[in-house]
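[1] only geometry, no sequence info:
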């Protein structure tokens, strides 16, 4: 059995997630956003939300979605990042973006985002990538803006009362839609 190698210049190797990846994906997403472990990185939501970020059922549904894909990024055979893409006609939704907290800030996130954009554009022929980000995450929104995403001013409410998405620590959370034109193939 051969170990999955690191790509060029130390970049991660990508593959499609399988059902066997679900436990590791749940652990990665949780570690990137919630609890004490998330504070090792800069994407933590621990000051905004308690509770879970995802669960095995939601990740299983994403992996099995015929209109989507969960991309896994590995280095040295270890899961270091992931994201979800869901095809929505001429656009795609980007979500479940997670990088191991101790590796955040090292460029892996940029590489994962670029791969997601490539898949959406080249494999699906999609021209627009969209996502929702908690409005109060100004640092994260700024990170996306530096990568060509723009704020739309379109907001949706946080699902208060549905603990599958976490337990809010403040009453004013909402999501803002960000979009990026991907151009043509």
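    All right, it came through fine. Being a predicted model, the structure only gives us computed values, none of them experimental. Residues are numbered from 1 along each chain as shown.
[2] Could you use CA atoms for every contact and neighbour count after this?
    OK.
[3] Identify the residues contacting the closest residue to residue 32 other than its chain neighbours.
    Counting by Cα to Cα, 6 or more residues apart in numbering, residue 38 is the residue found nearest to residue 32 once chain neighbours are left out, at 4.8 Å. Listed by Cα atoms under 8 Å, 6 or more residues apart in numbering, the contact partners of residue 38 are 30, 31, 32, 44, 45, 46, 101.
[4] Out of those, who's the most crowded?
    residue 32 (28 neighbours; other Cα atoms under 10 Å).
[5] could I get the contacts of residue 38 as TSV with secondary structure?
    Listed next are those as TSV, based on DSSP: H, G, I helix; E, B strand; the rest coil:
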residue	secondary structure
30	helix
31	helix
32	helix
44	coil
45	coil
46	coil
101	helix
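[6] try this one side by side with the last:
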């Protein structure tokens, strides 16, 4: 079993640029799909095969005026990211990825805290929203420990659109999780 990588510095946060797209695609894919993702605990490899994102999708986020793709770097390496999209009174949180070998050491908590701070500071958001595959009970529990609450509001998985992966079961759906921001 692979161990968590020890980092020597606190993460440095910045907004992604177009030049970051290839590294960010690789980061997101490594955190969720394929054998590399199994080094961490956020893998979706048992639920979905295929891609999690692609260069066009990441580029669209990076260049969207209502979005910000937050990047975390440690020791000169891109180790985490998340997408923030301003949607009126709330910010949507997505594309959250932590390099599998860096998971389990608190980096994800730091990224979430910075994302919530930015949502309040830049957009005066009252809440953060996200959708999580409802079958990801361990991940949902992690978000609940961070103050997110399950709403019971479900939305369908985009079956047939391989841009989001190839489902390995026929009952996938997303649940909306919400956190009020102080």
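    Now that the structure is in, tell me what you want to look at. Owing to the predicted nature of the structure, the values given are computational and were not obtained by experimental measurement.
[7] mind listing the helices for structure 1?
    Using DSSP state H, the helices found in structure 1 span residues 22-33, 35-38, 56-64, 108-118, 138-145.
[8] Highest mean neighbour count out of those?
    Most buried of the helices of structure 1, by mean neighbour count (mean count of other Cα atoms under 10 Å): helix 22-33, with a mean of 21.
[9] which strands and helices sit next to that one?
    If contacts are counted by 3 or more Cα pairs under 8 Å, 6 or more residues apart in numbering; DSSP states H and E, helix 22-33 of structure 1 sits against helix 35-38, helix 56-64, strand 78-88, strand 91-99.
[10] what's the mean distance for that helix versus structure 2?
    Comparison of helix 22-33 of structure 1 with structure 2 after fitting gives an average deviation of 0.1 Å (mean Cα distance after the TM-score superposition for structure 1).
[11] Okay, angle between that helix and strand 91-99 too, please.
    Inter-element angle recorded for helix 22-33 of structure 1 and strand 91-99: 80 degrees (by axes from the mean of the first three to the mean of the last three Cα atoms, to 10 degrees).
[12] circling back: and the helices and strands packed on helix 22-33 of structure 1: which comes nearest residue 179 of structure 1?
    strand 91-99 (9.3 Å; Cα to Cα).
[13] Mean distance between that closest one and structure 2 after superposition?
    With mean Cα distance after the TM-score superposition for structure 1, strand 91-99 of structure 1 averages 0.3 Å from its match.
[14] Give me the contact list for that strand.
    By Cα under 8 Å, 6+ apart, strand 91-99 of structure 1 touches 28-29, 32, 80-87, 108-109, 116, 120, 126-132.
[15] quick one: it to helix 108-118, angle?
    160 degrees.
[16] so how far is residue 64 of structure 1 from residue 76 of structure 1?
    26 Å (Cα to Cα, to the nearest Å).
[17] now swap in residue 83 of structure 1 and tell me
    14 Å.
[18] With residue 25 of structure 1 instead?
    For residue 25 of structure 1, the distance to residue 64 of structure 1 - Cα to Cα - is 14 Å.
[19] just residue 165 of structure 1 next, same as before
    For residue 165 of structure 1, the distance to residue 64 of structure 1 - Cα to Cα - is 20 Å.
[20] now do residue 22 of structure 1
    11 Å.
[21] before we move on, what about residue 13 of structure 1?
    Counting by Cα to Cα - residue 13 of structure 1 and residue 64 of structure 1 are separated by 21 Å.
[22] quick one on the thing from earlier: and the residue nearest to residue 32 of structure 1, how close does it get to residue 108 of structure 1?
    16 Å.
[23] possible to save the helices of structure 1 as a markdown table with distance to residue 72 of structure 1?
    Output for these, formatted as a markdown table (distance: least, Cα to Cα, whole Å):
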| stretch | distance to residue 72 of structure 1 |
| --- | --- |
| helix 22-33 | 8 |
| helix 35-38 | 19 |
| helix 56-64 | 11 |
| helix 108-118 | 9 |
| helix 138-145 | 20 |
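[24] Point out the one among the ones you listed that comes closest to residue 183 of structure 1.
    That would be helix 108-118 among these, by Cα to Cα, at 10.2 Å.
[25] Return the distance of the residue most central in space within structure 2 relative to residue 169 of structure 2.
    Centroid-nearest residue in structure 2, with Cα atoms, centre = their mean: residue 96, separated by 1.2 Å. Using Cα to Cα, we find residue 96 of structure 2 at a distance of 23 Å from residue 169 of structure 2.
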